[in-house]
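Trainee: just coords:
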């Protein structure tokens, strides 16, 4: 891969930072927001979930417009929505108003994630795709860590500072992307807007790849139309692996968003100071910055699906160890780093395992729907946790329950083996020769 390709991956990781900052901004300010607006556990869980509902809307409803207007314009629109939502939440006078702006932010983030995931894959070669997606996913942990640092500095002060910081960060991303990010080559080939060949060749030259002619584009268009006809009824054709992939995303995102959304609030209620709880939550964010890349590196040596099974089982076990040991801050911090690394690695694993299950002509729609369905788990986890907490469940009980959901992912991945082209004998032979 050329340096330009790695630059595009880095830009996508930067935009994924916004997701991490956004989710953790709510988590780290949870105790202060709950106190100011006098929220119950269920109400706070709903406030978290409304942003995740927005992400689902953005992923499933906004993303298809990328094929009509271009991925770059959609990302710019989504960044504008995210900027409005973050500044609006910072100035909200009440929980309902804050919830409305959280929905707007979520829609923007959902549109960003659906587009950047595809762009990362498109600008990567086959050998480094897993590592590229790992780096892209690591952006979440970086953003979450920045959110934790801002929140820690704001403890005892105004929690709204965290959301103002997120608004300025999203605005910065909007400016940078407007000047640096190119349009997707795949979109330019598909839609052929004015000046498409020149724009395509400019990008290909930067990638150190051969340029194309109008004849090449015409031939590619004819091949693509045949593939689109063959891809009609994609869900019916690939129903079993699709359902298993959806369950994989749902279970992983359930645990992921539980850990990232509820940890500081639960630790405060278990007796830790707000500063100590933010520190423990920050440990999870720090682990997340390396966990995704770690998964990508391991997946270059072993089958990605098998690596994800290991990550999910270890993540479930370490979640339980974390909540039991969190009262000892130094121990909880160390284990929190491990939990963050493992649960973020699971997200990277889901992004990596999914695409090979589909032919190239239906890969984007298959992954787009998997991301959208995964948000069911993301939406359910904070809401269910809030309801159980109001019913008297302890932090330990909630963590054990979430860990069990993550462990279910491993069982689903075992069932996915027969559909995974990278688990067959030919794939193993190729992997062995490559290593």
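Mentor: Structure received. Quick caveat: nothing in here was measured; it's all calculated off a predicted structure.
Trainee: make it CA atoms for all contacts and neighbour counts henceforth
Mentor: Noted.
Trainee: helix or strand right after the top helix by length along the chain?
Mentor: The longest helix of the chain (DSSP state H) is helix 239-269. Per DSSP states H and E, the first helix or strand lying C-terminal to helix 239-269 is helix 274-299.
Trainee: give me the buried stretch members for the helix or strand following that next one, please.
Mentor: Sequence order places helix 304-325 as the next helix or strand after helix 274-299, per DSSP H and E. By neighbour count with 16 or more other Cα atoms under 10 Å, helix 304-325 contains the buried residues 304-309, 311-323, 325.
Trainee: one more: stretch 181-199?
Mentor: Under 16+ other Cα under 10 Å, the buried positions of stretch 181-199 are 183, 184, 185, 186, 187, 188, 189, 190, 192, 196, 197, 199.
Trainee: can you check stretch 206-220 too?
Mentor: 207, 217.
Trainee: may I see the buried residues of stretch 181-199 organised as a markdown table, with secondary structure and distance to residue 242 added?
Mentor: Below are these laid out as a markdown table (DSSP: H, G, I helix; E, B strand; the rest coil; distance: Cα to Cα, whole Å):
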| residue | secondary structure | distance to residue 242 |
| --- | --- | --- |
| 183 | coil | 29 |
| 184 | coil | 26 |
| 185 | helix | 27 |
| 186 | helix | 24 |
| 187 | helix | 25 |
| 188 | helix | 29 |
| 189 | helix | 28 |
| 190 | helix | 26 |
| 192 | coil | 31 |
| 196 | helix | 34 |
| 197 | helix | 36 |
| 199 | helix | 35 |
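Trainee: ok, and here's another one to check against it:
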């Protein structure tokens, strides 16, 4: 079916209408989802020293509980992407937020390391399903000229949530015990889930491509574009022609010949980035404590690492104007250098604080820019699956990072050596994105439409 004279292109409408208060509300809700995701994901690293002290757990034995949520994150993301492409972003988002809230609250009552490990896995299932759909929903309400910057700004909630967890843990654990951190991480998502149910809309691009009644689509678009949407008789999308149009599922799009190389390189880059992120987030407090730094100070210094993720807003601005693959590849190259520098500064607390913050800014800026890169790479039919699979498969990098440092500590390697080894995956991520650029040199141009398809009409 071809567009009628009164059919409005949804993306063109978003591009010309500007950003309204309604869209800012959507972005804010998605930001808080990702912030709580970062808080709940990182908190286990902050309470790990307390587990060692209270339960007498050996440090190598911490590997399973530190990585349990990451296994859940991977499973949740891989399954939730295709589910969201079928059922919608909003339903999956609300369900996932409630799951990780209930599971995190239950984990605060764990009586041993095995029970805590199980609840951390269930928490991860919800976390893994929430983040990619928050990214996708944000991306699908953005004007194209500001999509990367706004998506990156929203995704900054993850490192900020991780940093907030560190600052709160440093205050709450001495005063209320480590269980209080988990309780807060459970109650907050339950409150947010209620707000999502009443306020968050479904993705308008999803509604169009799934042929929802035009009246329901118009109600949402009127709050963004007013009369431009009110007078439309139908809505359509402009998407790239080719295999994704004929594909029966988001999985078919992601694995199609047109997107296959780019998909694998996105997975590899994100995997390597999370090797670095979780190796440091889970183990820095312990490594710094072993280096002779007082435990509370070690936790506060470690919390500076994710705080630097706000630099992703600047990278988003660059990605909207220059080659996004090369921008992020440069970020990963600088990540490798800065992580190596942490190991060289361990003996000086003042210098260590500075280097950790700089390294966190660079590393989290590059890593937080990846979801926006993936969201721009895939069409609507496969966007949720594409973003979710990158995040899900990448989570195994987090698992690898947690066990990598556990193994290095067993071998009694110095802090300098450990940080040097952890820096190497940054170089691998850089190479992966350069390969993606070679395989898809015109991918940035493909964000525009090559053909129009009317999807929703009277």
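Mentor: It's in. Bear in mind that the values here come from a model prediction, so they are computed numbers and not experimental data.
Trainee: what ranges do the helices span in the stretch 101-250 of structure 1?
Mentor: For the stretch 101-250 of structure 1, the helices defined by DSSP state H, counting those that start in this stretch occupy 129-154, 160-180, 185-191, 196-206, 214-230, 234-237, 239-269.
Trainee: now do the second one and helix 129-154, the angle between them.
Mentor: If I follow you right, that is helix 160-180 of structure 1. For helix 160-180 of structure 1 against helix 129-154, the angle by axes from the mean of the first three to the mean of the last three Cα atoms, to 10 degrees is 140 degrees.
Trainee: which residue packs closest to residue 160 of structure 2, ignoring adjacent ones?
Mentor: residue 307 (5.4 Å; Cα to Cα, 6 or more residues apart in numbering).
Trainee: correct me if wrong: the one you found contacts residue 158.
Mentor: No: taking Cα atoms under 8 Å as the definition, residue 307 of structure 2 is not a contact partner of residue 158, at 9.4 Å.
Trainee: show me which of those two is the more surrounded one.
Mentor: Neighbours were counted for residue 307 of structure 2 and for residue 158 using other Cα atoms under 10 Å; residue 158 has more, 29 against 25.
Trainee: go ahead and confirm the more buried one touches residue 30.
Mentor: No: with contact defined as Cα under 8 Å, residue 158 of structure 2 does not count as touching residue 30 (10.7 Å).
Trainee: map residue 398 of structure 1 onto structure 2.
Mentor: Under the alignment (TM-score structural alignment), residue 398 of structure 1 maps onto residue 418 of structure 2.
Trainee: which residues touch that match?
Mentor: Residues in contact with residue 418 of structure 2, defined by Cα atoms under 8 Å, 6 or more residues apart in numbering, are 343, 405, 408.
Trainee: which residues touch the equivalent of the first one over in structure 1?
Mentor: Aligned by TM-score structural alignment, residue 343 of structure 2 pairs with residue 323 of structure 1. Contact criterion Cα under 8 Å, 6+ apart gives 332, 395, 396, 399 as the residues in contact with residue 323 of structure 1.
Trainee: how close does the last one sit to residue 39 of structure 1?
Mentor: According to Cα to Cα, to the nearest Å, residue 399 of structure 1 and residue 39 of structure 1 sit 22 Å apart.
Trainee: out of these two, which sits in the more crowded spot?
Mentor: Per other Cα under 10 Å, whichever of residue 399 of structure 1 and residue 39 has more neighbours is residue 399, with 24 against 16.
Trainee: sec struct for residue 8 of structure 2, please.
Mentor: Per DSSP: H, G, I helix; E, B strand; the rest coil, the secondary structure class of residue 8 of structure 2 is strand.
Trainee: apart from its neighbours in sequence, what residue is nearest it?
Mentor: residue 235 is the one closest to residue 8 of structure 2 (Cα to Cα, 6+ apart), at 4.8 Å.
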